[in-house]
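Novice: Structure of the sequence below:
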Amino acid sequence: MVTDPLLRRRLRRARRELSQRAQRDHAAAVCRRLLSSGLIRSARRIAFYLPIAGELDPTPIREQLRGRRHWYLPVLRPHTPGRLWFVHDAPKTRWRRNRFGILEPSGRYRQIVPPQGLHVILVPLVGFDAHCHRIGMGAGFYDRSLAFLRDRRHWQRPRLIGLAHECQRLDAIEPEPWDLPLDAVVTEHALYQRGP
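Specialist: Next up, the predicted model:
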């Protein structure tokens, strides 16, 4: 969707202005709500993100789901601008900052998985509505990287789950044809799911 830059700024400011305690409480509440929903119960390959600028922190989810799961982080694809691939987050992962200043795994022997190989992708967002439409940061990385889902409606994975603070919810978002809706959005107050 073509989003008013002032709206995007207002939503980003709202999440940044949450106190550290509110951020921690919201992350814990989202973790409890998501785990009790069963949406990721059988997922073995899960992508998450490192939060920046007030994004909801997915770390409690990862900590609760230790065990037979593999975790992946988005990385900018060097030879395909505007797209992401997902790299296994191993215990000895080395890090570097990408061109946006965001930490991402680096190194020659990274285990890379295309989005089609993931069961769940936990997606950051700037804004959302109750129909699981999403406003992202504006660069379109997730929409371009997951465009295959638009053409193949029978694909069951990856399931796209947005994590957000309730203060990021809007009454309605009018999506553009290239915008991908999420399967669900989880906040500290509610679980929103897209219709069948």
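Novice: Please make it C-alpha for all contacts and neighbour counts, starting now.
Specialist: Fine.
Novice: hey, where'd the strands end up in this structure?
Specialist: Secondary structure of the chain (DSSP state E): strands at 45-47, 70-76, 84-88, 94-97, 103-106, 112-113, 120-123, 127-128, 134-135, 159-163, 184-186, 191-193.
Novice: Show me what the longest one packs onto, helices and strands only.
Specialist: Spelled out, it's strand 70-76. Contacts defined by 3 or more Cα pairs under 8 Å, 6 or more residues apart in numbering; DSSP states H and E place strand 70-76 against strand 45-47, strand 84-88, strand 103-106.
Novice: For residue 181, see how far away the residue sitting nearest the centre point of the chain is.
Specialist: Geometric centre of the chain, nearest residue: residue 123, 0.9 Å, by Cα atoms, centre = their mean. Remark: distance between residue 123 and residue 181 (Cα to Cα, to the nearest Å) = 11 Å.
Novice: about what we covered before: surely the residue nearest to the centre of the chain and residue 162 touch.
Specialist: Yes: Residue 123 is within contact range of residue 162, at 4.6 Å (criterion: Cα atoms under 8 Å).
Novice: please give me the structure for this one as well, since I'd like to look at both together:
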Amino acid sequence: MTNQQTIRAQLRQQLRKRRTSLSLHEQQSASDALVKNITKLPQWQEASCIAGYLANDGEIDLTQVMHHAWHQQRRTTVPVIHPFNRKNLLFLQFTATTKRVKNRFGIDEPILACPSVVPLKQHDIILMPLVGFDEAGNRLGMGGGFYDRALASSHHCSPRPWLIGTAHDCQCVDNLPVASWDVPCDVIVTPSRIIYPTSRDCC
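Specialist: Next up is the predicted model:
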């Protein structure tokens, strides 16, 4: 393991501990504040298809965000592990009545059905859970590289989806070590802030 990998692994452990240490009240308050910040984004106002996720391991909860999207008649999806390429993700349509199963990591996901698969290029927004982030838009995930692989081709979409990282405020670090395969966020939203790290590449 390289020095950078060691630093990232240590950071991942520390930041996961921070978010799992939050009380139920703190998690609920964070979720309440997050939905207010996300839904006032101009990108949200224009979006018709939004990918969320089913929170796990102390991730900030998107339940209210998803309900808000449904109320506004927006299409929503969540990621599932690809059945054949098990290091990649597919995005499946998700509603309040979607049946769920546990994947190999014990995380809820929709039951896989081919008609429910929504191609990446049809998304306007991808909401991604973060383990850590910095104000330059760099993100630290769980270490499996699922989002990085799934989104590596997003720059070839025209227009491409906005990549919005979501996290608790306590998950911010001053300077995150970056790996060559990391896909950065266009926007990071926390309960207290909306961070636009750099000008977005719109090509």
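Novice: where does the TM-score land?
Specialist: For this chain pair, the superposition-based TM-score is 0.92 by TM-score structural alignment, normalised by the length of the first structure; 194 aligned residues with a Cα RMSD of 1.7 Å.
Novice: What's the residue nearest to the centre of the first structure aligned with over in the second structure?
Specialist: Per TM-score structural alignment, the equivalent position to residue 123 of the first structure in the second structure is residue 128.
Novice: Residue 128 of the first structure is nearest to which of the helices and strands packed on strand 70-76 of the first structure?
Specialist: Closest approach to residue 128 of the first structure among those (Cα to Cα): strand 45-47, 19.6 Å.
Novice: The residue in the second structure that residue 25 of the first structure lines up against: how many residues sit nearby?
Specialist: Alignment note (TM-score structural alignment): residue 25 of the first structure maps to residue 29 of the second structure. Residue neighbour count, defined by other Cα atoms under 10 Å, stands at 12 for residue 29 of the second structure.
Novice: ok, residue 29 of the second structure to residue 168 of the second structure distance?
Specialist: When distance is defined by Cα to Cα, residue 29 of the second structure is 11 Å away from residue 168 of the second structure.
Novice: I'd like the strands of the first structure as JSON lines, with distance to residue 148 of the first structure appended.
Specialist: Compiled in JSON lines, the strands of the first structure are given as follows (distance: least, Cα to Cα, whole Å):
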{"stretch": "strand 45-47", "distance to residue 148 of the first structure": "17"}
{"stretch": "strand 70-76", "distance to residue 148 of the first structure": "17"}
{"stretch": "strand 84-88", "distance to residue 148 of the first structure": "13"}
{"stretch": "strand 94-97", "distance to residue 148 of the first structure": "28"}
{"stretch": "strand 103-106", "distance to residue 148 of the first structure": "24"}
{"stretch": "strand 112-113", "distance to residue 148 of the first structure": "15"}
{"stretch": "strand 120-123", "distance to residue 148 of the first structure": "14"}
{"stretch": "strand 127-128", "distance to residue 148 of the first structure": "22"}
{"stretch": "strand 134-135", "distance to residue 148 of the first structure": "17"}
{"stretch": "strand 159-163", "distance to residue 148 of the first structure": "13"}
{"stretch": "strand 184-186", "distance to residue 148 of the first structure": "18"}
{"stretch": "strand 191-193", "distance to residue 148 of the first structure": "21"}
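Novice: which ones are touching residue 133 of the second structure?
Specialist: When contacts are counted by Cα atoms under 8 Å, 6 or more residues apart in numbering, residue 133 of the second structure touches 139, 140, 171, 172, 173, 176.
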